[in-house]
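Asker: I'll drop the sequence and a predicted model, then ask my questions.
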Amino acid sequence: MPAAPRQRRAARHAQSTDDTAASSPRKEPITVGRITDAALEVVGAEGYDALTIRRVAAVLGTGPSSLYAHIVNKDDLDDLLVGRLSAEIVLPEPDTAEWRGQLFDVFTQIRDQYLKYPGISRAAMAMVPTNLEALRVREGLFAILLAGGIEPRTAAWALDAISLYVSAYALEQSMVQRRKHPDQEWVVSRDELLHRFTALPADTFPQTRRYAAELTSGTGPDRFAFTLELILNNLCPSA
């Protein structure tokens, strides 16, 4: 049976002499925790698009092969990142009277964790979490929905839908931040957008011109709260 990655790695270094080991400073061992820390450092400084196994290895001062002794691939790294952020989420004891408010609070916590690291919510999209911390949060959210009297399948689907919205919202916010350049201010400026809408031909865009203020109103957090409440308020306990 082929040797495991860690065993092969150990064998490669078995020929080091005692003199070499004594004269060289001992490097801090590579661990899953250090890999996750380095990955978050990359995303925090450069955005999620810059995250690669090679880039994380460079932060740790090692080669990619050293990381593969601990992680399988980039998807595995994504799972670790989602798990690390999930560990920061505080879950309440499900309350049958306050379940909507509890869900709003927990999903807002998740949003805020995503917003700390530009684009990291992509790691949570199109994947089934296996990290125990991510599963803890999912279990807690599901329990709150069930405590609210939501039928199990409806609760499961609602959990997926809201999670997708929260991830997409955070991703959009990171994209907006990347577009904030002097020559592209109109992309994120409400005043400029309002001006453009009201300047449209009235015969072609009557509603856009008339309701330009409403179409451009509200901050990102305002619209996040509106959408989340819209979904939650339309979840009805089963009879």
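Answerer: Structure's in. What do you need?

Asker: from here on, contacts and neighbour counts on C-alpha atoms
Answerer: OK.

Asker: And the longest helix seen in the chain, how far out from the chain middle?
Answerer: With secondary structure taken from DSSP state H, the chain has its longest helix at helix 152-178. Relative to its parent chain, helix 152-178 has a centroid offset of 9 Å by CA atoms, centre = their mean, to the nearest Å.

Asker: what's the following helix or strand after that helix?
Answerer: Counting by DSSP states H and E, the next helix or strand C-terminal to helix 152-178 is helix 190-198.

Asker: So which other helices or strands are in contact with that next one?
Answerer: Applying 3 or more CA pairs under 8 Å, 6 or more residues apart in numbering; DSSP states H and E, one finds that helix 190-198 contacts helix 206-210, helix 212-215.

Asker: would you list the ones you listed in CSV and tack on distance to Arg26?
Answerer: What follows is the helices and strands packed on helix 190-198, written out as CSV (distance: least, CA to CA, whole Å):
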stretch, distance to Arg26
helix 206-210, 65
helix 212-215, 60
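
Asker: this is the comparison structure:
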Amino acid sequence: MTTERRKRGRPPRTGGHEPVTKELIGKVALDIAGAEGFPQLTMRRLATEIGVTVRALYNVVADRQEVVDLAAARLMELLPVHEFDTDDWQGTVRRVYREARAAYRSVPRATLISLDETVTPSEVPVKRIIQPERFLAFLVAIGLSLENALAVRGFFLVEVFGFTLLVDYRYDRSDEQIRQMMFHPVPRPWLAAHPEVDAPLSRQVAAQPAGTADDLFAALVERAIHTIEGLRQT
């Protein structure tokens, strides 16, 4: 029998356990934050999800802040590198919106990272700096002033973040009945419970088949294109 001792606190690398690496920690941390929010990302919860002890985590990372930085880096890795085509700027805008939505939709509550956490500046991926620069350059190239380009990028972030949080997050986790009610100004059961309330337009809409999250997002993107068209300099 060997007398060699494993480093204290480090999890065994046998028995089905995946070796605990920074890459694994970042992935699992983002999974937790994306589904439940960063407040739920504790070292104990992270250790439980990975299947190791808390002490084992501290063999790999210094503290929770490093875990947040790793999750932020992982989030940036998920984001697509957009291709900007000034000759087809409308198609480009549609694609950028769709790609961003798809990425954030997979980890919707992680979009609140700027509210819940502070990422260490030196650990911010270079991609996080280059992507906004390329987006702004595209908007300026199609005829927007820098001031209006900044505004359009702000609209884009609010719309994509807001949609993934307020619409996709619930839509993806609900049954068909809830999904139908989400797109009515007033849910049908509420209207039925208050027949005395004069709300003919809401009742008319509630009596019609509801759309889908994709329908609503497509309409949002077309409105964004209309806004950009109005801001372009001729």
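Answerer: Now that the structure is in, tell me what you want to look at. Owing to the predicted nature of the structure, the values given are computational and were not obtained by experimental measurement.

Asker: TM-score for the pair, please.
Answerer: Once superposed, the chains reach a TM-score of 0.70 (TM-score structural alignment, normalised by the length of the second structure), with 213 aligned residues with a CA RMSD of 3.8 Å.

Asker: coming back round to it: can you say which of the helices and strands packed on helix 190-198 of the first structure is nearest to Ala39 of the first structure?
Answerer: helix 212-215 (38.0 Å; CA to CA).

Asker: Grab the nearest non-local neighbour of the equivalent of Val158 of the second structure over in the first structure.
Answerer: Counting by TM-score structural alignment, Val158 of the second structure lines up with Leu164 in the first structure. What sits nearest to Leu164 of the first structure in space, not counting adjacent residues and going by CA to CA, 6 or more residues apart in numbering, is Met125, at 7.0 Å.

Asker: How many residues are close by the one you found?
Answerer: 14 (other CA atoms under 10 Å).

Asker: Going along the chain, name the helices of the second structure.
Answerer: 22-36, 43-50, 54-57, 64-78, 89-105, 113-116, 127-141, 146-163, 169-171, 176-182, 188-193, 200-206, 213-231.

Asker: Distance to Arg5 of the second structure for those - can I get that in TSV?
Answerer: As requested, the helices of the second structure are exported to TSV (distance: least, CA to CA, whole Å):
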stretch	distance to Arg5 of the second structure
helix 22-36	23
helix 43-50	22
helix 54-57	15
helix 64-78	28
helix 89-105	43
helix 113-116	40
helix 127-141	42
helix 146-163	49
helix 169-171	47
helix 176-182	55
helix 188-193	64
helix 200-206	68
helix 213-231	55
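
Asker: Figure out which of those is closest to Thr3 of the second structure.
Answerer: helix 54-57 (21.1 Å).

Asker: What's the match for Glu23 of the second structure in the first structure?
Answerer: By TM-score structural alignment, Glu23 of the second structure lines up with Gly33.

Asker: what about that match, how many neighbours?
Answerer: Neighbour tally, Gly33 of the first structure, other CA under 10 Å: 11.

Asker: Check Leu220 of the second structure too.
Answerer: Neighbours around Leu220 of the second structure, by other CA under 10 Å: 17.

Asker: Translate it into the numbering of the first structure.
Answerer: So Leu220 of the second structure corresponds to Thr227, using TM-score structural alignment.

Asker: still on that earlier bit, do I have it right that the match of Val158 of the second structure meets Arg122?
Answerer: No: the pair Leu164 of the first structure / Arg122 is not scored as a contact, 10.0 Å apart, by CA atoms under 8 Å.
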